[in-house]
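A.B. asks: Model the structure of this input:
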Amino acid sequence: MAVPKRKMSRSNTRHRRARWKASTPNLVPVTVDGVTQRV
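C.D. replies: As a prediction, this is how the structure comes out:
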């Protein structure tokens, strides 16, 4: 298992964390009672 040899700086940690995000889901238009909603 990989073990860090040195303490990671706060800026490096936050930079790495900021990159790890969920992709936005694709919205599909749905018509309800004649009104189009993006769901």
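A.B. asks: C-alpha only now, for contacts and for neighbours.
C.D. replies: OK.
A.B. asks: can you tell me the helix or strand for H15?
C.D. replies: Counting by DSSP states H and E, the element that carries H15 is helix 10-19.
A.B. asks: Show me what secondary structure element comes after that helix.
C.D. replies: Per DSSP H and E, the first helix or strand lying C-terminal to helix 10-19 is strand 29-32.
A.B. asks: other SSEs contacting that next one?
C.D. replies: strand 35-38 (3 or more C-alpha pairs under 8 Å, 6 or more residues apart in numbering; DSSP states H and E).
A.B. asks: R19 versus R10, what's the distance?
C.D. replies: 14 Å (C-alpha to C-alpha, to the nearest Å).
A.B. asks: Here is the second sequence; please produce its structure so I can put it next to the first one:
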Amino acid sequence: MTDNSVFISRTDFLHFNPCLLDFMVVAFYLYARVYTQHNHSVF
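C.D. replies: Below you'll find the predicted structure:
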């Protein structure tokens, strides 16, 4: 019962915060691009 409630809380968190998740992905992508451009290495 507790495992099911934790799973539901995790899915609710992802459903209620899609913009935050997308922002984290885009921020990491831009950081990786800048990092590779400055170091001239493949990420």
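A.B. asks: TM-score of the superposition?
C.D. replies: Between these two chains, after superposing, the TM-score reads 0.35 (TM-score structural alignment, normalised by the length of the first structure); 20 aligned residues with a C-alpha RMSD of 2.3 Å.
A.B. asks: and V35 of the first structure, how many neighbours?
C.D. replies: When counting by other C-alpha atoms under 10 Å, one arrives at 8 neighbours for V35 of the first structure.
A.B. asks: how far away is it from R14 of the first structure?
C.D. replies: Going from V35 of the first structure to R14 of the first structure by C-alpha to C-alpha gives 42 Å.
A.B. asks: how long is stretch 7-27 of the second structure from one end to the other?
C.D. replies: Terminal residues of stretch 7-27 of the second structure are spaced 27 Å apart (C-alpha to C-alpha).
A.B. asks: Measure how far that stretch is from the centre of its chain, please.
C.D. replies: Centroid separation between stretch 7-27 of the second structure and its chain, computed with C-alpha atoms, centre = their mean, to the nearest Å, is 8 Å.
A.B. asks: which stretches of the second structure form helices?
C.D. replies: With DSSP state H as the criterion, the second structure has helices at 2-16, 18-39.
A.B. asks: Kindly reformat the ones you listed as a markdown table containing mean neighbour count.
C.D. replies: Formatted as a markdown table, the helices of the second structure follow (neighbours: other C-alpha atoms under 10 Å):
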| stretch | mean neighbour count |
| --- | --- |
| helix 2-16 | 11 |
| helix 18-39 | 12 |
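A.B. asks: can you pull the contacts of Q37 of the first structure?
C.D. replies: 29-31 (C-alpha atoms under 8 Å, 6 or more residues apart in numbering).
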